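>>> pasting the sequence and the predicted model now:
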Amino acid sequence: MEFSQHGHAGELTAYRWHNGDEPTWIAVLVHGYGEHLGRYQWVAGRLAEHGAAVYGVDHQGHGKSSGDRAVIDDFDAVVGDVRSLVQTARAEHPGLPVVLIGHSMGGMIAARYLQLHPDDIAAAALTGPVLGSWPVLDQLRGVDDIPDLPIDPDTLSRDPEIGRAYAEDPLVYHGPFKRPMLDALQTSLDRINDGGRLRVPTIWLHGADDQLVPIEATRAGWEQIAPDDSESRTYPDARHEILNETNRDEVLADLLAFTDAHR
């Protein structure tokens, strides 16, 4: 179900899913760069089957939300948008624990959320997150003219249907990176790197063959902020979107086992 949420820079489209039963926990999904929450329908369905009330929001400039396409100029403000959604979910389901699940750029947003508002969240999962450093930022911020190099759909998953659907999705942004977005991404990474260790139980999940967010750069960032109560899983041959990979059931099972133990 879609509903409108006022964001820091305009109106946002938010979502809620449930399976009709009384939920026992809340899952908040945080999507990645250039995409939207509609690509997480199957994940939301599985989480709802597992007893969750599931929420998410299309970020500023993404999906059905307002704003210049694929432009975010302050990620701490986006954290505030996600927090508004968390507060809505908690008001609708008082007393239930909240699990934050962030993918790629959304994993970066989720990590910053955990630094700024740890008391809101019972547990978190970061899948293919942008942490530590991101080589694409160094490459693109150092040139005068940013090349028109959209994300290669083949890097998303070994399942060719995932890449095909992504390429044909009109709500996905398929253009080049924009400089304000690159600068904001770097600022957010710097803030996270300087923000100290997380204090919320968190699991890091990453594909070993991730060409979009290379695992070694992220691993270094993760090790810098990983809380004492944390776990890590890496998946051989898996590409960037591990929740859309051929072994996605394994990944989701690992995610749920961790969050079940900590929420």
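That came through, no problem. Numbering: from 1, shown residues only.
>>> from here on, just use CA atoms for contacts and neighbour counts.
OK.
>>> residue ranges of the helices in the stretch 1-150 of the chain, please?
41-49, 75-92, 105-116, 135-141 (DSSP state H, counting those that start in this stretch).
>>> save those as CSV, and put in mean neighbour count and distance to A220 too.
Shown next, in CSV, are these (neighbours: other Cα atoms under 10 Å; distance: least, Cα to Cα, whole Å):
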stretch, mean neighbour count, distance to A220
helix 41-49, 17, 28
helix 75-92, 18, 21
helix 105-116, 24, 14
helix 135-141, 14, 13
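>>> ok, which of these comes nearest L205?
Closest of the helices of the stretch 1-150 of the chain to L205 is helix 105-116, at 10.2 Å (criterion: Cα to Cα).
>>> so what does the closest one touch, helix or strand wise?
strand 25-30, helix 75-92, strand 98-103, strand 123-127, helix 179-194 (3 or more Cα pairs under 8 Å, 6 or more residues apart in numbering; DSSP states H and E).
>>> that older thread, H206: which of the helices of the stretch 1-150 of the chain is closest?
helix 105-116 (11.0 Å).
>>> chain center to stretch 181-188: distance?
16 Å (Cα atoms, centre = their mean, to the nearest Å).
>>> should've said stretch 184-197
16 Å.
>>> residues in contact with it?
With Cα atoms under 8 Å, 6 or more residues apart in numbering as the test, stretch 184-197 has contacts from 72-76, 108, 111-112, 115, 131-133, 137, 221, 224-227.
>>> how about stretch 223-236?
For stretch 223-236, contacts defined as Cα under 8 Å, 6+ apart pick out 132, 192-193, 196-209, 258.
>>> and the comparison structure, right after this:
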Amino acid sequence: MSGMKADRVSYTEEFIYNSRGTRLFTCRWIPLRQDVKGLVFLCHGYGMECSRFMKGTGQRLSRAGYAVFGIDYEGHGRSEGRRCYIRSFDYLVDDCIVFFKNVRGENLHGIVISSSTLLDPIEWPEYRRKPCFLYGESMGGAVALLVQKKTPGEWNGAILVAPMCKISKNMKPHPLLIRVLVKLARTIPTWKVVPIKDVIGQAFKDPVKREEIRDNPYVYQGRPRLRTAVEMLYTSLNLECQLHEVKLPFLVLHGENDVVTDPAISQELYDSAGSLDKAIKIYPGMWHGLTSGEPDENIDMVFEDIVTWLDMRCPPGSLAASPIRFSDIQTRRAMLACSSPLRLEDAHTRQPGMVGSLRHRHLTGQTSEASSVPASPMRLFEFRKRDLASSPSVPASPMRDSERKCLRWMDHKGGDSCARGAARHDHASHRLPAVMIR
């Protein structure tokens, strides 16, 4: 463990081990001489890392009163693994879930975790019940959405900066090319043959900041590997069919002149999401790197919007909403179907005559002053075990799941592929073993 203290922020670096024995880098920024308002968990973009590239994000949010935690994905930044080789996108998501739960004191059964991942015991009483938020940039936006999908009810919101959540129609590759890439990835998965433009040159507007990013030895600047390209393609195709399932509060930010991820997709996420608490802001003239590649005045504007959004959901002395038990999901869905636009966290405090006041609190971002009834959560691994025990075992196919799903998408091209593909994915997900309980 290593750490240092700045004027108002304490920065600490640690290493943990995932379930596959890979050493992963983690870090945290903790505010000094002020109460912690909430916890923010970082999900960085493809080829990026937390300690240097997201240093500004960690420091700014920490100075605003938030404890910020970051993890470098396997093969990224200072973590071990083949450089930017994503063997399975699920691995990235599950590693984040394990680390985030561990930070919050919710260790998982069957996972190898170094004792150094635990925070000092003196910190736990202060942090355990604080509001928790996901923060994802670019590909990290997809990671954040999938983390939330696998751990519903555990998050008070998400901040999505230029998220990768769908492939725009004019950039979607031809089905024949996808089929070729999928088959090649089975034979030479680590081969760096995928053509790509200079992403750093197109993502970061300020020339000085752009060169600083190029000089960062932890940032990957090579060509994507075949398996990585297939995994990212499948993830995008899968997410675009599930945008309507996004129910948590979120703020999505995008630069109008972004050519790396399409701002129209962020607008589609906002329009399609089922969340009752959502906001979007498109910044005129800004590029992809809103928080690290723009002139200082633009970056200040972006973080002012982020901190304002967080502060509205973390009034002084606030505690996190009680986590949703899996047995409560059907009840909560019924509540969402009612005419009054209640948030999930309002369900515990709804009383006769409170509909109007709850609606006002939702629109203004205020939280209920009534005390919530604690709900004992079922651990994720218990839910997965129950799921597997009640499902018939199916022999594993020699073809990877991501390949099958890409091929399904191509087979259904021309029809309502999202609806049929999502239905097949939901059926298949109940018989695939979870990485976290292997």
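That came in fine, so what should we check first? A quick note: this is a predicted structure, and the numbers were derived from the prediction, not measured.
>>> got a TM-score for the pair?
The TM-score (TM-score structural alignment, normalised by the length of structure 1) is 0.91; 263 aligned residues with a Cα RMSD of 2.2 Å.
>>> write the ChimeraX selection for whichever of the contacts of stretch 223-236 of structure 1 are buried.
Per 16 or more other Cα atoms under 10 Å, the buried members of the contacts of stretch 223-236 of structure 1 correspond to this ChimeraX selection:
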select :132,192,193,197,198,199,200,201,202,203,204,205,206,207,208,209,258
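>>> show me the contact partners of the longest helix anywhere in structure 2.
The residue-count maximum for a helix in structure 2 (DSSP state H) belongs to helix 296-312. With Cα under 8 Å, 6+ apart as the contact definition, helix 296-312 of structure 2 has outside contacts at 60-61, 64, 159, 251, 290-292, 364-366.
>>> aligned partner of V172 of structure 1 in structure 2?
Matched to structure 2 by TM-score structural alignment, V172 of structure 1 sits across from V219.
>>> and that match, how many residues sit next to it?
For V219 of structure 2, the neighbour count with other Cα atoms under 10 Å is 21.
>>> residues in contact with the closest residue in space to it that isn't next to it in sequence?
Of all residues not flanking V219 of structure 2 in the chain, M48 sits nearest, at 5.0 Å (Cα to Cα, 6 or more residues apart in numbering). Taking Cα under 8 Å, 6+ apart, we find M48 of structure 2 in contact with 76-77, 218-220.
>>> give the equivalent position in structure 1 for M48 of structure 2.
By TM-score structural alignment, M48 of structure 2 lines up with E35 in structure 1.
>>> any chance of the helices of the stretch 1-150 of structure 1 in JSON lines, plus distance to D152 of structure 1?
Listed next are those as JSON lines, based on distance: least, Cα to Cα, whole Å:
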{"stretch": "helix 41-49", "distance to D152 of structure 1": "22"}
{"stretch": "helix 75-92", "distance to D152 of structure 1": "24"}
{"stretch": "helix 105-116", "distance to D152 of structure 1": "16"}
{"stretch": "helix 135-141", "distance to D152 of structure 1": "13"}
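>>> not counting sequence-adjacent ones, nearest residue to the most centrally placed residue in structure 2?
For structure 2, the residue nearest the mean C-alpha position is A144 (0.8 Å; Cα atoms, centre = their mean). In this structure, A144 of structure 2 finds its nearest non-sequential neighbour in G136, 5.6 Å apart by Cα to Cα, 6+ apart.
>>> do the same with C84 of structure 2
Leaving aside its sequence neighbours, C84 of structure 2 sits nearest to G75 (Cα to Cα, 6+ apart; 4.9 Å).
>>> and that neighbour, what's its match in structure 1?
G75 of structure 2 maps onto G61 in structure 1, by TM-score structural alignment.
>>> pretty sure that match is touching D73, no?
No. Counting by Cα atoms under 8 Å, G61 of structure 1 does not reach D73; the two are 10.3 Å apart.
>>> who's more crowded, these two?
In this view G61 of structure 1 and D73 are compared by other Cα under 10 Å, and G61 has more residues nearby, 22 against 18.
>>> once you drop chain neighbours, what's closest to R83 of structure 1?
In space, and not counting its chain neighbours, R83 of structure 1 is closest to Y113: 7.9 Å by Cα to Cα, 6+ apart.
>>> and P94 of structure 1, how far from H50 of structure 1?
Distance of P94 of structure 1 to H50 of structure 1, given as Cα to Cα, to the nearest Å: 18 Å.
>>> the two: which is more packed in?
Neighbour count, other Cα under 10 Å: between P94 of structure 1 and H50, H50 has more, with 16 against 11.
>>> distance check, the aligned partner of that one in structure 2 against V143 of structure 2.
When structure 2 is aligned by TM-score structural alignment, H50 of structure 1 is paired with A64. Using Cα to Cα, A64 of structure 2 is found at 24 Å from V143 of structure 2.
>>> equivalent analysis for K130 of structure 2, please.
22 Å.
>>> check E268 of structure 2 too.
Distance from E268 of structure 2 to V143 of structure 2, counting by Cα to Cα: 18 Å.
>>> what's F89 of structure 2 aligned with over in structure 1?
Under the alignment by TM-score structural alignment, F89 of structure 2 pairs with F75 in structure 1.
>>> can you tell me how far the nearest residue to G34 of structure 1 once chain neighbours are set aside is from W204 of structure 1?
Nearest non-adjacent residue to G34 of structure 1, counting by Cα to Cα, 6+ apart: Y173, 4.8 Å away. Separation of Y173 of structure 1 from W204 of structure 1 (Cα to Cα): 26 Å.
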